[in-house]
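Visitor: Return atomic coordinates for the entry below.
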Amino acid sequence: MVWLFAIATGLIVANLYYAQTLIGPISRATGLDPGAAGLIVTLTQIGYCLGLLFIVPLGDLLENRRLIVTALLTTAVALLAASMTSSAHLFLFAALCIGLGSVAAQIVVPFAAHLSRPETRGKTVGKVMSGLLMGIMLARPVASLVADAFSWHAIFVLSAATTAALALLLRARLPQRQPAGGMHYFELLGSMWQLLKTTPVLRRRAAYQACMFGAFSLFWTCVSLELTGPYFHISQTGVAIFALVGVAGAIASPIAGHRADQGKSRSTTAIALTLGAAAFAMPLLIHSSRLVDLGVLVLTSVVLDMGVSANLVTGQRAIFALPAEIRSRLNGLYMALFFMGGALGSSLGGWMFAAHGWTGVLWTGLCFPLIALCVFATE
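Guide: Predicted coordinates:
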């Protein structure tokens, strides 16, 4: 079941990131202005945030398996619509809907925590989140390779078919889970504000990850533009290979989960945030030949992904240690808050790259983990 959960979350969340390395061809095909190209990623993340706030809490109220399957079928329809349109407005609306439906991944994660034993919950969540992070990281190279071989439309068609098949598989394999409930939908939503006010660990962990995910989204939104630009002049296949190397950062997830189970959350958080800052400092400090600069960027992608994944799992371990009956709402709040950071990072990244180039992107990215470290210093 852990393998199934890990693969499912990876396939679902990948839908949010296929467009990230295809911003150029999608913008040209839909007539989207280059300065507004970041909206392709930003609107998907905004849709995901809305789903986290208004759909994921239903995991504490409705039967979980049915909720997951419905969200996946909605995502499949939105992906198919995105593959067929040549209108910027319609594509952006489809991107918003893809984000909304992809929150199924965040109903699956608390499901896995619910089925696991308390003493190994961090390790289980770490393994499932490894699948999720592999999905995020593999989405970019897979999208680039498919776009190179066929066109950018093909990856959306392929993903629509995969998502629909996954919905049928999960309906057959997942056990039913009917929460105790006891409140209406609007009461459930109202309780989320109260949970945010009365759960300091949630606020703190969300602040750390919002900064880290902002840096992550900013980097991966802009790095493909830099790599395919005049300095590096790399093809989409080269971008795919670059993104594939970044997958190595996912190894930090189960390690961080295991350390959190041992009560080492604080030191793990400090290491993760420091890795985030170091990732952006390296290309700012090291300038040499084109080959060396490319090697530094590869190392930056791995170190940044390690920091983001370690911090994410440590935060979820802390949140899933809280009562099971509020777990979906806590997870929804946590993910929504840090995805807002991601949406801010991707939109800022597109604007900074257009206005100030790659150096401006790096300085902006460095600010995010430094802010997180300042917040962490008050813990």
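Visitor: can we go C-alpha only for contacts and neighbour counts from here?
Guide: Fine.
Visitor: Spit out the contact partners of the spatially most central residue of the chain.
Guide: The chain has Ile136 as the residue nearest its centroid, 6.1 Å off, counting by Cα atoms, centre = their mean. Neighbour list for Ile136: 10, 13-14, 16-17 [criterion: Cα atoms under 8 Å, 6 or more residues apart in numbering].
Visitor: Following up with a second sequence; could you model it the same way so I can compare the two?
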Amino acid sequence: MTTHELAPTALAAPAGHPVGATSPRPEAPIARPLLLLLAGGAGLSVASLYYNQPLLDTMARDLGASSSAIGAVPTLTQLGYAAGILLFGPLGDRLDRRRVVVAKLAALAVALLGAALAPSAGLLAVAGLAIGLVATAAQDLVPAAAALAPAASRGRTVGSVMTGLLLGILLSRVVSGVVGAHVGWRAVYLGAAAAVAALSVAVGLRLPPMPPGARARYGALLASIVRLARDLAPLRRAALAQAFLSVAFGAFWSTLTLALAAPPFRLGPVAAGAFGLAGAAGAAIAPLAGAAADRRGPEPVIRAGAALGVGSFAAIALFPGSLVVLVVATVVFDLGVQASLIAHQSVVYGLDPAARGRLNAVLVSAMFLGMAAGAAAASEVFAHAGWVGVAALGALAAATALAVRLAPTRRRDARDRRCIDAAAP
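Guide: Reported below is the predicted structural model:
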């Protein structure tokens, strides 16, 4: 597949006047302080989803809850995030994106405070649902960066913000585990609430106004998500491939602690948290993927990322008792997944600048559904086939993603241009 097949509308539009844009494309790159704010904001927002994972045992003991009752906390948090992406993602295409981000961050600070004060596991789970719904501010900051960046550096810019988001995912477990062990789990949420409140103020002051690309009713925008997913083949391919990579991602991280605690490793939760740093190393290299997508097109980057995933899991399956192989594979695998995601976002954001929020909702919803499916499948696989079985599952999922990207497709530029017009509410 060529770059023209991946992003026909962006390439077919006259220079400086992309299809669906409400204003000329920016020519100057984003100022570094603003780029750092966007990246840090994305990471801090999405980290709110993962603080609970290393703290579940502590929470259960403190609240007198069973393991099944406390398990509702991460479940409702992730479900809230998936629902928030679909329900609130289109708002950035209808309202000033800066106002949407500030409102979500303010609500997230309140939800985090509610979690810190929750007197029972049930109310903590409700707070988790609220956290998931409004932590989607992270997914508004990524298309905001894409909208502010010139076309020539969009991949690199999105890569930088995605690195912040992914570091937030990977480091949140480390931070919450360490802080929770020393000052308690409630302090984790209190600190996060204060940090997000400060972030809301900073974003309101520094992010420029971003007029919407659509003026349709909210219901029409939601309906257009379905039409975009139905009619845009590049969007469907991106969502499907990233979903399979996310199956591997969810399978790996949901069972890693169990694998490290078992023979031959026999390592505790601190070591498991340290693997978050190994994954962060892979994510830190990911901006190079955005630059590569700018230079060579996204397709080679996506295929290379999926191939790295296959190779990493194959190495784990072949050498399941090697800690060195596991560390290296963690770095390489995370690099591959994040590189593919960044390149996929470059593809998706080029399809229709006026619908970036809705396009992103399709891609990220598929990604989180893949993570949930991978985690659910891996728990069963680990129980019956152990760590080698999980590695095989990850390799199969990554290989399927690679097959999706290698499969031949027909040129559909003209049809996709018509579909974008039809999907516009």
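Visitor: circling back to that earlier point, any idea which of the contacts of Ile136 of the first structure is closest to Asp60 of the first structure?
Guide: Val13 (20.9 Å; Cα to Cα).
Visitor: Which helix or which strand is home to the closest one?
Guide: Taking DSSP states H and E as the definition, Val13 of the first structure sits inside helix 2-14.
Visitor: and the helix ranked longest in the first structure, what does it pack onto?
Guide: If you go by DSSP state H, the first structure has its longest helix at helix 327-376. Under the contact criterion of 3 or more Cα pairs under 8 Å, 6 or more residues apart in numbering; DSSP states H and E, helix 327-376 of the first structure touches helix 39-54, helix 105-115, helix 185-198, helix 200-227, helix 265-285, helix 290-320.
Visitor: Check the alignment and tell me where Ala403 of the second structure lands in the first structure.
Guide: Aligning on TM-score structural alignment places Ala403 of the second structure opposite Cys374 in the first structure.
Visitor: Look up how far Val361 of the first structure lies from its match.
Guide: Applying Cα to Cα, to the nearest Å, the value for Cys374 of the first structure to Val361 of the first structure is 21 Å.
Visitor: Comparing these two, which shows the higher neighbour count?
Guide: Remark: of Cys374 of the first structure and Val361, Val361 carries more neighbours, 25 against 11, as counted by other Cα atoms under 10 Å.
Visitor: how about the more buried one, what's its partner in the second structure?
Guide: Checking TM-score structural alignment: Val361 of the first structure goes with Val390.
Visitor: ok, Leu49 of the second structure touching Thr77?
Guide: Yes - with contact defined as Cα atoms under 8 Å, Leu49 of the second structure and Thr77 form a contacting pair (6.3 Å).
Visitor: Mind listing the shared neighbours of these two?
Guide: Common contacts of Leu49 of the second structure and Thr77 (Cα under 8 Å, 6+ apart): 128, 131-132.
Visitor: quick one: Val13 of the first structure and Gly360 of the first structure, what's the gap?
Guide: Applying Cα to Cα to Val13 of the first structure and Gly360 of the first structure gives a distance of 29 Å.
Visitor: scratch that, Phe338 of the first structure
Guide: 22 Å.
Visitor: out of the two, which sits in the more crowded spot?
Guide: In terms of neighbours (other Cα under 10 Å), Phe338 is the more surrounded of Phe338 of the first structure and Gly360; the figures are 23 against 15.
Visitor: Can you find the partner of that one in the second structure?
Guide: In the second structure, Phe338 of the first structure lands on Met367 (TM-score structural alignment).
Visitor: what's the answer for Ser347 of the first structure, then?
Guide: Ser347 of the first structure maps onto Ala376 in the second structure, by TM-score structural alignment.
Visitor: Report how many residues lie close to Ala172 of the first structure.
Guide: For Ala172 of the first structure, using other Cα under 10 Å, the count is 10.
Visitor: Quick check: the gap between it and Phe376 of the first structure.
Guide: Noted for Ala172 of the first structure: a distance of 44 Å to Phe376 of the first structure, by Cα to Cα.
Visitor: Repeat that for Ile319 of the first structure.
Guide: For Ile319 of the first structure, the distance to Phe376 of the first structure (Cα to Cα) stands at 17 Å.
Visitor: Can you pick out the residue with more neighbours from the two?
Guide: Applying other Cα under 10 Å to Ile319 of the first structure and Phe376 shows that Ile319 carries more neighbours, namely 20 against 17.
Visitor: That one matches what in the second structure?
Guide: So, by TM-score structural alignment, Ile319 of the first structure is matched to Val348.
Visitor: Quick check, Ser235 of the first structure in contact with Gly229.
Guide: No - here Ser235 of the first structure does not reach Gly229: they are 9.5 Å apart, not a contact under Cα under 8 Å.
Visitor: Mind checking which of those two has more residues around it?
Guide: The neighbour count for Ser235 of the first structure versus Gly229, taken as other Cα under 10 Å, is higher for Ser235 (15 against 12).
Visitor: Can you tell me the closest non-neighbouring residue to that one?
Guide: Nearest non-adjacent residue to Ser235 of the first structure, counting by Cα to Cα, 6 or more residues apart in numbering: Thr228, 6.2 Å away.
Visitor: and the match of Ile319 of the first structure, what is it in contact with?
Guide: 7, 234-235, 238, 356, 359-360.
Visitor: mind putting these in TSV, neighbour count and distance to Gly155 of the second structure included?
Guide: Formatted as TSV, these follow (neighbours: other Cα atoms under 10 Å; distance: Cα to Cα, whole Å):
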residue	neighbour count	distance to Gly155 of the second structure
Ala7	23	13
Pro234	22	17
Leu235	24	17
Ala238	26	15
Arg356	26	14
Leu359	28	16
Asn360	25	15
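Visitor: Please list which of the residues you listed are preserved in the first structure.
Guide: Mapping the contacts of Val348 of the second structure onto the first structure (both residues aligned by TM-score structural alignment, their matches' Cα atoms under 8 Å) leaves 234-235, 356, 359-360 still in contact.
Visitor: Quick one: the residues you listed as JSON lines, columns for distance to Asp416 of the second structure too.
Guide: Shown next, in JSON lines, are those (distance: Cα to Cα, whole Å):
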{"residue": "Pro234", "distance to Asp416 of the second structure": "9"}
{"residue": "Leu235", "distance to Asp416 of the second structure": "10"}
{"residue": "Arg356", "distance to Asp416 of the second structure": "15"}
{"residue": "Leu359", "distance to Asp416 of the second structure": "14"}
{"residue": "Asn360", "distance to Asp416 of the second structure": "17"}
